[in-house]
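Enquirer: what follows is a predicted protein model with its sequence.
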Amino acid sequence: MVLSRQPVPSFVQLAAHPLRWQLLTTLSGGDYRVREMATLVGEPQNLISYHLRLLRDGGLVRATRSSFDGRDSYYHLDLDRCTQMLAGTGTALHPALVLNPAPPPFDPTPPIAVLFVCTGNSARSAIAEALLRQHTGGRVDAISAGTHPKPGMHPNAVRVLREEFGIDIAGQHPRHLDTLADRRFDAVITLCDKAREACPEFGDDTRWIHWSIADPAAPGDADEDTYPTFQATAAEIDTRIRYLLPILTTEPRIRSVR
C-alpha cells in the first residue's frame, strides 16, 4: 500500500530556507529595516526584500511604515502567529507533539533594569513600563522616559491601563531621557521610530531592542475617538512584553544596528 503524500506544513515551507530562517532569527531580537537586515546577514537588499515578502505573505512577518522616514518600513515577527503555526507543525507530525503554551519561570538573578523610550513618554513607553512591572511582579526595575516628554500622561493611556489591566498610573508624570544619563540599563527598548534615532548610547553592555509602534494619539481627535487605537496599542505592547521575558536573561545573539 502506498501512503498518500501529506502536505508540508506552512511553517516548515517558509522557515526551512536558510536565508529566511536567518531573517526570522534576526527579527526575533527586534524590529529592523531592510537595509539593516542586509547588513546583519550580509546579503543584497533586493534578495532580503524578496524573502521578506514571502514571510509576510505566509503571515510570519509584518511591516509598519516608519514614523521617522515614511519611505522606510520596519519588519517584525508576528509572534502569536508563529506560535500557532509551530503548534500546527508539531501536531501535523504526531498528535502528541502539542506545543506547551506555559511560559518558562522568570526569576532574574541579579536584578534586571529595563528602560522604555518613546518621544513623549505619555503613552507607549509608559504603558510598556507598567505592563513589564505587572508581568514580573516588580522583579524587573522597569522605567520609561521620552526624548521630548509631554506635560502629562495621555488620558487614554491612563484609561486603558486601568480598564484593561487594572493598573493605575494616574499619578505618574512623563520623564525626560536626559535625567537618566548616568543610569545603567541591561536593556533599552525604543517604541518609537523617531526616539530610536535620537536615543543616546547607554554603553556596550546594554541590549538594544526596537519595537516600531505607531503613536496611538492622533492630533486633533477627541480622546473617545482614539481610545480603540490605544486598546490595540496596549494589546500589542502586552504581547511583546510576554515574549520579551524569556530573552531578558539570555545573551543577545544580535547587536542592534542603529
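Expert: Looks like it came in fine. Just so you know, these numbers come straight off a predicted model, no measurement behind them.

Enquirer: all contacts plus neighbour counts: C-alpha atoms, from now on.
Expert: Will do.

Enquirer: immediately after the helix or strand residue 142 falls within, which helix or strand?
Expert: Using DSSP states H and E, residue 142 maps to strand 140-146. Note on strand 140-146: by DSSP H and E, the next helix or strand toward the C-terminus is helix 155-165.

Enquirer: helix or strand right after that next one?
Expert: Assigned by DSSP H and E, the successor of helix 155-165 is strand 187-190.

Enquirer: one more structure, for comparison:
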Amino acid sequence: MLAMVPSGEAVLPPFVRLVAHAVRWRLLSELARSDLRVRELVALVDQPQNLVSYHLRLLRSGGLVVARRSSFDGRDSYYHLDLERCAHALAAAGAALHPALRLVPAQPANAAGESAAPSVLFVCTGNSARSPIAEALLRHRTGGRAEVTSAGSHPKPLLHPDAVRVLRQRYGIDIADRRPRQLDTMTGRRFDYVISLCDKVREVCPEFDDRPQRLHWSIPDPAATGDGTAQAGYPAFDRTAAEIDTRIRYLLPVLAQTPHREVQP
C-alpha cells in the first residue's frame, strides 16, 4: 500500500508557475532568438493580440521579459528576454526539487570551439558605438575565431571616444585605430548572422543574397538621452557594453552549432 502524501499543496517555484503555459513558453522561445514587437509575436504564436499582451504582462511582472520603447517609432515597443534572469531562475527551480539538480549556467566565454568560425555582421546607424562594441566583444570572446565585422547605415566619421574608452578600460580591447564602415559595402559578402542593434537600422537593413539569420537586439543609443539630442556620458556606454557582452555570451553556444561558411573578402 502506498504511503499517504502529507496534506497541503506543494509550492511551485515562481519560474515553473510562470513558464508552465503553452503561450508563455512559445513567447519565451521566440524572444530567446530575437527582440520582437507585439505584432510580430502575434503572428509567430498565432494568437489574438489581447491574449499575447496579457501573457507578456505576466512575463514582465515575473522579471523574465523587458519592454523598451522603439527608437524608430516611439508608439511601439520591443520585447527582450532577460536570459541572465532566466538562467538563474531555472537554476533555482532545479535546486528547489533537489540540491543535486541545481543547474549551473554554462560559462560560454570562448565557447565557439576550435572548429567553429561563424560569420557575423553587427549593424547600427552610426557604427560608432553599439555595433563596433559588439564586433570587438565577439572577436574577444571567441579568441578571434569568429569572422565578425560591423557597419552602419549612416556611419559617423569616427568612433565615439567613450566606446573606445569603455572597451579599453573594462575589457582591455583597443579599437582606437578603427573607422566606421558603410553598410552598403557589406551587401556582397556572405554572413551566417546579421544582427541589428538599433531599431532604426532594422527598418533599412538590406537583404543579403545568401539569406543569413536575421536577429535584432533593441539597445538604446548610449550617446543620446531620452530625447535623442544630448550626450549621455560614459556611464551609459558602460551599461551598454555590459548588456552587449551579456547577449554575446549567450549567443556563443548558438554560434558554436553553426556550420562554418567561407566569407568572401
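Expert: Done, it's in. Here the structure is a predicted model, which means the values were calculated and not measured.

Enquirer: hang on, the earlier thing: could you pull out the buried residues of the strand holding residue 142 of structure 1?
Expert: Buried residues in strand 140-146 of structure 1, counted by 16 or more other C-alpha atoms under 10 Å: 140, 141, 142, 143, 144, 145, 146.

Enquirer: now which residue in structure 2 aligns to residue 84 of structure 1?
Expert: Correspondence of residue 84 of structure 1 to structure 2, assessed by TM-score structural alignment: residue 88.

Enquirer: once you drop chain neighbours, what's closest to that match?
Expert: Nearest non-adjacent residue to residue 88 of structure 2, counting by C-alpha to C-alpha, 6 or more residues apart in numbering: residue 105, 7.6 Å away.

Enquirer: repeat for residue 150 of structure 1
Expert: That would be residue 120: by C-alpha to C-alpha, 6+ apart, it lies 4.9 Å from residue 150 of structure 1.

Enquirer: how about residue 246 of structure 2?
Expert: Nearest residue to residue 246 of structure 2, sequence neighbours excluded (C-alpha to C-alpha, 6+ apart): residue 84, at 7.7 Å.

Enquirer: surely residue 102 of structure 1 is within a strand?
Expert: No: counting by DSSP: H, G, I helix; E, B strand; the rest coil, residue 102 of structure 1 is located in no strand; its state is coil.

Enquirer: pull the number of nearby residues for it.
Expert: 6 (other C-alpha atoms under 10 Å).

Enquirer: so how far is residue 152 of structure 1 from it?
Expert: Applying C-alpha to C-alpha, to the nearest Å, the value for residue 102 of structure 1 to residue 152 of structure 1 is 37 Å.

Enquirer: what of residue 24 of structure 1?
Expert: Going from residue 24 of structure 1 to residue 152 of structure 1 by C-alpha to C-alpha gives 38 Å.

Enquirer: what helix or strand is the counterpart of residue 63 of structure 2 in structure 1 on?
Expert: Under the alignment by TM-score structural alignment, residue 63 of structure 2 pairs with residue 59 in structure 1. Of the helices and strands defined by DSSP H and E, none includes residue 59 of structure 1.

Enquirer: enumerate every residue touching residue 59 of structure 1.
Expert: With contacts defined as C-alpha atoms under 8 Å, 6 or more residues apart in numbering, the neighbours of residue 59 of structure 1 are 78, 81.
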